[in-house]
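J.: heads up, no residue letters with this:
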């Protein structure tokens, strides 16, 4: 898998100093539904790998081009998302992941301003 982008957006929900109201077209219900993309490290390996989770897309994604959320990738790699690790194992871009400032520790924190 090759990532479409490796640098975190200025208004990424994972950043501590962002403002959700500045995200064009922000929809709280859609944001809350992304909870399903968060791996649970308390689940066993088989459960994590067979879960129907999807990746969190960047809010700059369009119908024509899906951009991965770099904040989500950073968070999930640090919190043992095994499926994501397997998918990105062959990518040489992991070293290029660039976050911008302090990050939220949990998904629920991304829902607050």
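T.: Received, thanks. All of these numbers come straight from a predicted model, not from anything done at the bench. Numbers count the residues shown, from 1 in each chain.

J.: going forward, measure contacts and count neighbours with C-alpha atoms only.
T.: OK.

J.: quick one, helices of the chain?
T.: 28-33, 45-50, 70-78, 82-88, 107-110 (DSSP state H).

J.: for these, which one sits closest to residue 7?
T.: Closest approach to residue 7 among the helices of the chain is made by helix 70-78 (6.4 Å; CA to CA).

J.: buried sites along that closest one?
T.: 70-77 (16 or more other CA atoms under 10 Å).

J.: out of those residues, who's nearest residue 52?
T.: Closest to residue 52, out of all of these and judged by CA to CA, is residue 76, at 15.6 Å.

J.: quick one, what contacts that closest one?
T.: By CA atoms under 8 Å, 6 or more residues apart in numbering, residue 76 lies in contact with 38-39, 84.

J.: what do you get if the cut-off is 10 Å, keeping everything else the same?
T.: Going by CA atoms under 10 Å, 6 or more residues apart in numbering, residue 76 touches 37-41, 55, 70, 82-85, 106.

J.: go on, residue 112?
T.: Taking CA under 10 Å, 6+ apart, we find residue 112 in contact with 13, 16, 18-20, 104.

J.: can we see that at 6 Å?
T.: If you count contacts by CA atoms under 6 Å, 6 or more residues apart in numbering, residue 112 has none.

J.: another structure for you, compare them:
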């Protein structure tokens, strides 16, 4: 997997200082459904395999379009810190991973991204 973007956007839901109402095209229902992209710290190899073969392996950025999926840099940062094994396997050959740019303090959990 090669990342299309490496810089976290200003309205990323993972940022502490963002406002959900300012995220373009924000949908709380779609946001909640992304819980499936969050790694379970108690997962076993079958969970990792499921994540690798699932169509919802990554959280897309809210600037994604039907034609172009942009990865959420805040999500990548959070999941790498929280040992998402499937994501680590997918990004093993990415030379852009060292170029991730996080913008400010981040939320620790997915549940926190749903709060404003």
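T.: Alright, I've got the coordinates. Source: prediction; values computed, not measured.

J.: TM between them?
T.: The TM-score (TM-score structural alignment, normalised by the length of structure 1) is 0.95; 113 aligned residues with a CA RMSD of 1.0 Å.

J.: on that earlier part again, comparing the helices of structure 1, which comes out most buried?
T.: Mean neighbour count (mean count of other CA atoms under 10 Å) peaks for helix 70-78 among those, with a mean of 20.

J.: in structure 2, what range does that one match?
T.: Under the alignment (TM-score structural alignment), helix 70-78 of structure 1 falls on residues 73-81 in structure 2.

J.: that older thread, which among the buried residues of helix 70-78 of structure 1 gets closest to residue 30 of structure 1?
T.: Distances from residue 30 of structure 1 to these, taken by CA to CA, are shortest for residue 72, at 15.1 Å.

J.: the strands in structure 1, which residues?
T.: Applying DSSP state E to structure 1 gives no strands.

J.: re the thing from before, format the buried residues of helix 70-78 of structure 1 as TSV; extra columns: distance to residue 59 of structure 1.
T.: Shown next, in TSV, are the buried residues of helix 70-78 of structure 1 (distance: CA to CA, whole Å):
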residue	distance to residue 59 of structure 1
70	11
71	11
72	12
73	14
74	16
75	16
76	17
77	20
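
J.: point to the residue nearest the middle of structure 1.
T.: The centre of structure 1 sits closest to residue 72, judged by CA atoms, centre = their mean, with a distance of 1.8 Å.

J.: in stretch 84-101 of structure 1, what's buried?
T.: Neighbour-count burial for stretch 84-101 of structure 1, with 16+ other CA under 10 Å as criterion, is recorded at 84, 88, 94, 99-100.

J.: equivalent analysis for stretch 42-61 of structure 1, please.
T.: Residues 48-49, 55-60 are the ones in stretch 42-61 of structure 1 that count as buried (16+ other CA under 10 Å).

J.: for stretch 35-42 of structure 2, same thing?
T.: Applying 16+ other CA under 10 Å to stretch 35-42 of structure 2 flags 37-39 as buried.

J.: go through those residues and name the one nearest residue 113 of structure 2.
T.: For these, the nearest to residue 113 of structure 2 is residue 38 (11.9 Å; CA to CA).

J.: give the contact list for that closest one.
T.: For residue 38 of structure 2, no contacting residues are found, by CA under 6 Å, 6+ apart.

J.: returning to what we had before: looking at the buried residues of stretch 35-42 of structure 2, which is nearest residue 2 of structure 2?
T.: When the buried residues of stretch 35-42 of structure 2 are compared for distance to residue 2 of structure 2 (CA to CA), residue 37 wins out at 18.1 Å.
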